[in-house]
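Visitor: pasting the sequence and the predicted coordinates here, then a few questions.
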Amino acid sequence: MDNVGCDFSPMKQTLKEDIHQVIKALQNNVEVMDNENYCLLGAFEKIKEDFLSIEMKAATFYLNCYLSPFTDKYPELSICVQNMSKLKHGGLIVIQREDSLQSLLKPGIPIGAELTHSLLQSIFYPGSPLHDGAVLVSHNHIVSAANVLPLSDRFTGEKKLGTRHRAAIGLSEKSDALVLVVSEETGRVSFAIDGNLHPIITHASI
């Protein structure tokens, strides 16, 4: 991942405490394994949930760090994806950073408007003529909507992802763009960067 300019110290301390709690839980499970009446499955499920929570905290923090040098509109983006998550409105938002994306996108419909959460939400409202495809954001503006992104072919078989997630990963494999994805099936929000997908915290996931 990129180097980021955010002060990681407070988040690092929080993550250390959370990781220590998971280690403690694992140690407790090791100690009770000799008890034949103790079932580890429930404990493993809880530990998996705790790991996911740690990842989501870190990813949510990093998201702002990755975006802040390239747009002042992080609050608007955050409100948008939180609201879309609650409503389970699917969405795909590309934030252009240093790399040119012209050769990687199949261009959509020009918008050329200042980025606001209400405009973004209206674009992705189900039934809107622009809700399919990706919105392209550059600096503080919505450049275009209904763009088509290259699809990643890395996720096949059992680990099958939907088209939006494959598109997000696909573009992030070929550029330094950051791509936000809202799942219409679950309402979960993730972002893709460097070919990897990271879940972030929303009200729906708390």
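Guide: Cool, the structure landed.
Visitor: CA atoms for contacts and neighbours, from now on please.
Guide: Will do.
Visitor: show me where this protein has helices.
Guide: 9-32, 41-67, 74-87, 117-123, 163-174 (DSSP state H).
Visitor: save those as a markdown table, and put in distance to Asp194 and mean neighbour count too.
Guide: Below are these laid out as a markdown table (distance: least, C-alpha to C-alpha, whole Å; neighbours: other C-alpha atoms under 10 Å):
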| stretch | distance to Asp194 | mean neighbour count |
| --- | --- | --- |
| helix 9-32 | 22 | 13 |
| helix 41-67 | 12 | 16 |
| helix 74-87 | 20 | 19 |
| helix 117-123 | 24 | 18 |
| helix 163-174 | 5 | 23 |
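Visitor: use this one as the comparison:
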Amino acid sequence: MLEGIKMEVQENLKDIIIRSEKLIKELRSDTQCLLCELEDIKKGFYKIQSAASTFYLRAYLSNYIEDFDALATAINHLAQTRHGALIVVQRHNEIASHIHRGITVNAELSSSLIESIFYPGNPLHDGAVLIKESMILSAANVLPLSSINAGESKLGTRHRAAIGLSERTDALILVVSEETGKLSFAKDGSLYPISTNNL
């Protein structure tokens, strides 16, 4: 898997270099759309970051979750259907004092259970699922919100909640955007995109 990600990063970097060199040569042209080219280069960097962060997500979770594939399957399906989700994976730090505890689940981790929890209309779909090792401990948990907004657009409540908890604990928080279906995870107060191709 690491080799595949390295190849993907290498190909995207080569493409960015080619586009950048072309842009430098054509800067004097009045017909060149500088903004369009810069947007394409930005998308290339996003692909690189997304591939790398997906690899690191697996590495960060490998010692803390027994069935990563079940989690990966669930967030992929949630992304495809644009069912928003917020999933907390507890690592070293206890997080009980940082969240408002929701409904106790105490069930073995499975993709179908995670997907059903976040199905629109389910009473538990608002809030976060808390996972520890191979267990879904609770659902509908309320997380502390971060006061920051990242990037050029305002962050939604799920993303701010993910960042907020990651600012206070070492938990990893996965987010599925209801609006876009994009995946990301929060760690140490930062949000990173996840590529579904590498999960």
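Guide: On my side now, so go ahead. Since this is a predicted model, take the numbers as computed values, not measurements.
Visitor: before we move on, the earlier item: and the helices of the first structure as CSV, adding distance to Glu98 of the first structure?
Guide: Listed next are those as CSV, based on distance: least, C-alpha to C-alpha, whole Å:
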stretch, distance to Glu98 of the first structure
helix 9-32, 26
helix 41-67, 11
helix 74-87, 17
helix 117-123, 22
helix 163-174, 12
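Visitor: go through the ones you listed and name the closest to Lys106 of the first structure.
Guide: Nearest to Lys106 of the first structure, of all those, is helix 163-174, at 11.5 Å by C-alpha to C-alpha.
Visitor: tell me how far the closest one lies from the chain's centre.
Guide: Its chain's average C-alpha position is 12 Å from that of helix 163-174 of the first structure, according to C-alpha atoms, centre = their mean, to the nearest Å.
Visitor: that helix packs against which elements?
Guide: Contact here means 3 or more C-alpha pairs under 8 Å, 6 or more residues apart in numbering; DSSP states H and E; on that basis helix 163-174 of the first structure packs against strand 91-96, strand 178-182, strand 189-193, strand 196-199.
Visitor: what's the mean distance for it versus the second structure?
Guide: Here the mean offset of helix 163-174 of the first structure against the second structure after fitting is 0.4 Å, by mean C-alpha distance after the TM-score superposition for the first structure.
Visitor: onto which residues of the second structure does that helix map?
Guide: Aligning helix 163-174 of the first structure against the second structure (TM-score structural alignment) gives residues 157-168.
Visitor: what sits up against the matching stretch?
Guide: The contact list for stretch 157-168 of the second structure (C-alpha atoms under 8 Å, 6 or more residues apart in numbering) reads 85-86, 98, 143-149, 171-175, 177, 185-191.
Visitor: and Tyr46 of the second structure, what's its match in the first structure?
Guide: Superposed on the first structure with TM-score structural alignment, Tyr46 of the second structure falls opposite Leu52.
Visitor: rewinding a little: how about the helices and strands packed on helix 163-174 of the first structure in CSV, adding mean neighbour count and distance to Asn37 of the first structure?
Guide: Listed next are those as CSV, based on neighbours: other C-alpha atoms under 10 Å; distance: least, C-alpha to C-alpha, whole Å:
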stretch, mean neighbour count, distance to Asn37 of the first structure
strand 91-96, 25, 47
strand 178-182, 26, 42
strand 189-193, 25, 39
strand 196-199, 18, 36
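Visitor: looking at those, which is closest to Asp18 of the first structure?
Guide: Judged by C-alpha to C-alpha, the one of those that comes nearest to Asp18 of the first structure is strand 196-199, at 17.2 Å.
Visitor: quick check: that closest one compared with the second structure, mean distance?
Guide: Overlaying the second structure shows strand 196-199 of the first structure at a mean distance of 0.7 Å from the equivalent residues (mean C-alpha distance after the TM-score superposition for the first structure).
Visitor: counterpart of that strand in the second structure, which residues?
Guide: Residues 190-193 of the second structure are matched to strand 196-199 of the first structure when aligned by TM-score structural alignment.
Visitor: that older thread, okay, the helices and strands packed on helix 163-174 of the first structure in TSV with distance to His139 of the first structure next?
Guide: TSV is the format used below for these (distance: least, C-alpha to C-alpha, whole Å):
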stretch	distance to His139 of the first structure
strand 91-96	8
strand 178-182	12
strand 189-193	17
strand 196-199	22
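Visitor: just give me the match in the second structure for Gln82 of the first structure.
Guide: Matched across to the second structure, Gln82 of the first structure falls on Asn76, judged by TM-score structural alignment.
Visitor: where's that match relative to Ile194 of the second structure, distance?
Guide: 10 Å (C-alpha to C-alpha, to the nearest Å).
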